[in-house]
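# Got a predicted structure here, sequence first:
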Amino acid sequence: MQSDTLKVTVPLLGLMNINFFNVAYKMLGIYEELEEINRQKSMRHLGLISTVFDNVSHSRWDYLMLQCGITELVKKMHAGTEYFALGTIKINGKEYDGESIIKTWFMFSNFGHLKNTLEMKKQ
């Protein structure tokens, strides 16, 4: 199984290693191929609101890494217990890891976010 680990500084959580494997690894490849990572790094997550409130001036990419980082924390909190929250899912007879599916969902929901619509341009 192919995988990649990104070492990123996550808002509120600090420096983290975030693992991408299975379908999340494939989606990360699409992000890289289409330069979506750089685009999201250049976008403020909350647009104009980020200029008003302290501590909310992070990028769209930082927000995505926060979502994926929380997934890492949930996995660690419940590892080895019967309450392992992320589990697995079978789709057409093939089993997928829940962590990978959730991270892929986060990436899909952030992909292209606001592209050519309300992006805030630097003045």
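Cool, the structure landed. Remember, it's a predicted structure, so these values are computed and weren't measured experimentally.
# CA only for contacts and neighbour counts going forward, please
Noted.
# Quick check: buried residues in the longest helix anywhere in the chain?
Criterion DSSP state H: the longest helix present in the chain is helix 60-78. Neighbour counts using 16 or more other C-alpha atoms under 10 Å place 60-69, 71-72, 75 of helix 60-78 among the buried residues.
# Which other helices and strands does it contact?
If you count contacts as 3 or more C-alpha pairs under 8 Å, 6 or more residues apart in numbering; DSSP states H and E, helix 60-78 packs onto strand 3-10, strand 14-21, helix 36-41, helix 98-110.
# so after it, what's the next helix or strand?
Per DSSP states H and E, the first helix or strand lying C-terminal to helix 60-78 is strand 88-91.
# putting a second one here so we can go through both:
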Amino acid sequence: MVLENKKDYLWFTSWEITLKIENRIIGGLCFKGCPDKKGRVEIAYEMQDECRCKGYMTEAVIELINWAFTQEKVLSVIAETEKNNLPSHRVLEKIGMEKYEEKEKMFWWRINKI
């Protein structure tokens, strides 16, 4: 994908979350491709279990979304979570995302550019 979209490589880049005090990677996040024709871009993220519920992912997702909203083509950021992934639900709720769709095992979340 990156080779096909060299000018848009940031939409295909995985960003690592580093715990500076221990100099180790504790998680990561990314966009799942370029914004679509409706201006939506999807995010994904993961965090090591022992580092959950400490605010690290909330901080990282806020910064990722803030950057996305500086991009002209982005009108909204979306995310998909498993229904039983409560830590992920809390992250998205804290940053102001709202559930907008429910599937059998998944919730879809969205936040719009203001």
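That came through, no problem. It should be emphasised that the depicted structure is a prediction, and the values quoted were computed from it without experimental measurement.
# How close are the two chains, by TM-score?
The TM-score (TM-score structural alignment, normalised by the length of structure 2) is 0.24; 41 aligned residues with a C-alpha RMSD of 3.7 Å.
# hmm, back to that, tilt between the longest helix of structure 1 and helix 98-110?
160 degrees (axes from the mean of the first three to the mean of the last three C-alpha atoms, to 10 degrees).
# and helix 60-78 of structure 1 with strand 14-21, angle?
Helix 60-78 of structure 1 and strand 14-21 are oriented at 80 degrees to each other (the same axes, to 10 degrees).
# now helix 60-78 of structure 1 against strand 3-10, angle please.
Using the same axes, to 10 degrees: helix 60-78 of structure 1 against strand 3-10 is 110 degrees.
# Give me the distance between Arg110 of structure 2 and Thr18 of structure 2.
Distance, Arg110 of structure 2 to Thr18 of structure 2, by C-alpha to C-alpha, to the nearest Å: 26 Å.
# Compare these two (neighbour count), which wins?
Arg110 (19 against 14; other C-alpha atoms under 10 Å).
# Spatially nearest residue to that one, not counting backbone neighbours?
Ile78 (4.4 Å; C-alpha to C-alpha, 6 or more residues apart in numbering).
# same deal with Cys30 of structure 2?
Ser14 (4.8 Å).
# who's in contact with the one you found?
28-31 (C-alpha atoms under 8 Å, 6 or more residues apart in numbering).
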